[in-house]
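1. no letters, just coordinates:
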């Protein structure tokens, strides 16, 4: 009987302390759930209501899908608006290189970041940085860059497309 009471007391104490430990312990430098906020990605434009979109306007950080895809929606049908090139996406004017800045909303570990134009790799970065300067490889005119954030401990990645006008 005493053993059961002790276990119950330990369980109650553990449940009560867990939220405090979560808040007090320092966060790691790795992240999860995120999107390119600058230059504004398609989901950032949806969240800012620059372009009218569906559900993505409420959760721009949630474009997650299996690694290896080449779609703005990450294969997620809820966010299919992001794959629609006929929408009025506002391109950002840039030179021959551009710095992509990610906004993160939750912690997770990172394997790499990759950037593509028309399926061609234009940059790959390791580590947990939130800013990457990418050489656009000599392209000019209107371009769509696919930014992919490969997380380390799942089979998924986060996807963001950024519309650019390269001078």
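-> Perfect, thanks for sending it. This structure is a prediction, so every number in the text was calculated from the model and none was measured. Numbers count the residues shown, from 1 in each chain.
2. CA atoms for contacts and neighbours, from now on please.
-> Will do.
3. and residue 74, how far is that from residue 157?
-> Counting by Cα to Cα, to the nearest Å, the gap from residue 74 to residue 157 is 8 Å.
4. kindly report the same for residue 83.
-> For residue 83 relative to residue 157 (Cα to Cα), the value is 16 Å.
5. the more surrounded of these two?
-> Using other Cα atoms under 10 Å, the more surrounded residue of residue 83 and residue 157 is residue 157, with 25 against 16.
6. what about residue 59, neighbour count?
-> Neighbours of residue 59 (other Cα under 10 Å): 16.
7. swap in residue 102?
-> Neighbour count of residue 102, defined by other Cα under 10 Å: 23.
8. mind listing what it touches?
-> Residues in contact with residue 102 (Cα atoms under 8 Å, 6 or more residues apart in numbering) are 34-38, 130-131.
9. one more to weigh against that first structure:
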């Protein structure tokens, strides 16, 4: 009986350890924007369906840093160049609908917010927006964007808290549907994290 009890305890211990490894296997996971809500979070919270793997990993849109001179290729900006998250790059959702948008007003202050599942030493956060009259019929490219960020938040190599908010003034002269590309640049790796948020000015 004692042997069976020890065996049961050992098996239970292994199962618990295995569950812990699985639950923390998202150590590859990092962060995403929820203000304005990003495409990856719309997929993760079930608002947009048919998104594939990103629905379980909204924090994992990681690609090369150095945007706009470097970074992901045109047409892969919203997925960070991760082909398994390619549904984020579509001009429409995977089921053919328009991407849901957040209403914003040009010239007004807006609070951007990131949620982090793994915090990294950070160079900065940069925000880009599409030009007026951009081509909405294809996956986002540099030509669609004003490649000068409308907001840059330096972070001096510090690690952000689990939730980070910062405010900036939204550009003027824009109307209708636009995409804001948020880029979180990591200080001590060659990568950055990318988040596309659809907005209506």
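-> Received, thanks. In this text, all values refer to a predicted model and were calculated from it rather than measured experimentally.
10. any idea what the TM-score comes out to?
-> Once superposed, the chains reach a TM-score of 0.76 (TM-score structural alignment, normalised by the length of the first structure), with 135 aligned residues with a Cα RMSD of 1.6 Å.
11. that older thread, overlap of the contact sets of residue 74 and residue 157 of the first structure?
-> With Cα under 8 Å, 6+ apart as the test, residue 74 of the first structure and residue 157 both reach 64-66.
12. aligned partner of residue 195 of the second structure in the first structure?
-> Under the alignment by TM-score structural alignment, residue 195 of the second structure pairs with residue 160 in the first structure.
13. so what's its match up against?
-> 35-36, 41-43, 63, 72-73, 146-148.
14. just the ones in helices from those, please.
-> 42-43 (DSSP state H).
15. closest one to residue 114 of the first structure out of the contacts of residue 160 of the first structure, please.
-> For the contacts of residue 160 of the first structure, the minimum distance to residue 114 of the first structure (Cα to Cα) is 5.0 Å, reached by residue 148.
16. re the thing from before, which of the shared contacts of residue 74 and residue 157 of the first structure tops the neighbour count?
-> When neighbours are counted by other Cα under 10 Å, residue 64 leads those with 23 neighbours.
17. quick check: chain neighbours aside, which residue is closest to it?
-> Nearest non-adjacent residue to residue 64 of the first structure, counting by Cα to Cα, 6 or more residues apart in numbering: residue 158, 4.4 Å away.
18. tell me which element that neighbour is part of?
-> Residue 158 of the first structure belongs to strand 156-166 when assigned by DSSP states H and E.
19. any idea how far that strand is from the chain center?
-> 9 Å (Cα atoms, centre = their mean, to the nearest Å).
20. can you point out the buried residues in that strand?
-> Within strand 156-166 of the first structure, the residues scored as buried using 16 or more other Cα atoms under 10 Å are 156-166.
21. give me the number of residues near residue 103 of the second structure?
-> 12.
22. what's near enough to touch it?
-> 199-201.
23. try it again at 10 Å.
-> Contacts for residue 103 of the second structure (Cα atoms under 10 Å, 6 or more residues apart in numbering) come out as 36, 176-177, 198-201.
24. alright, calling it a day.
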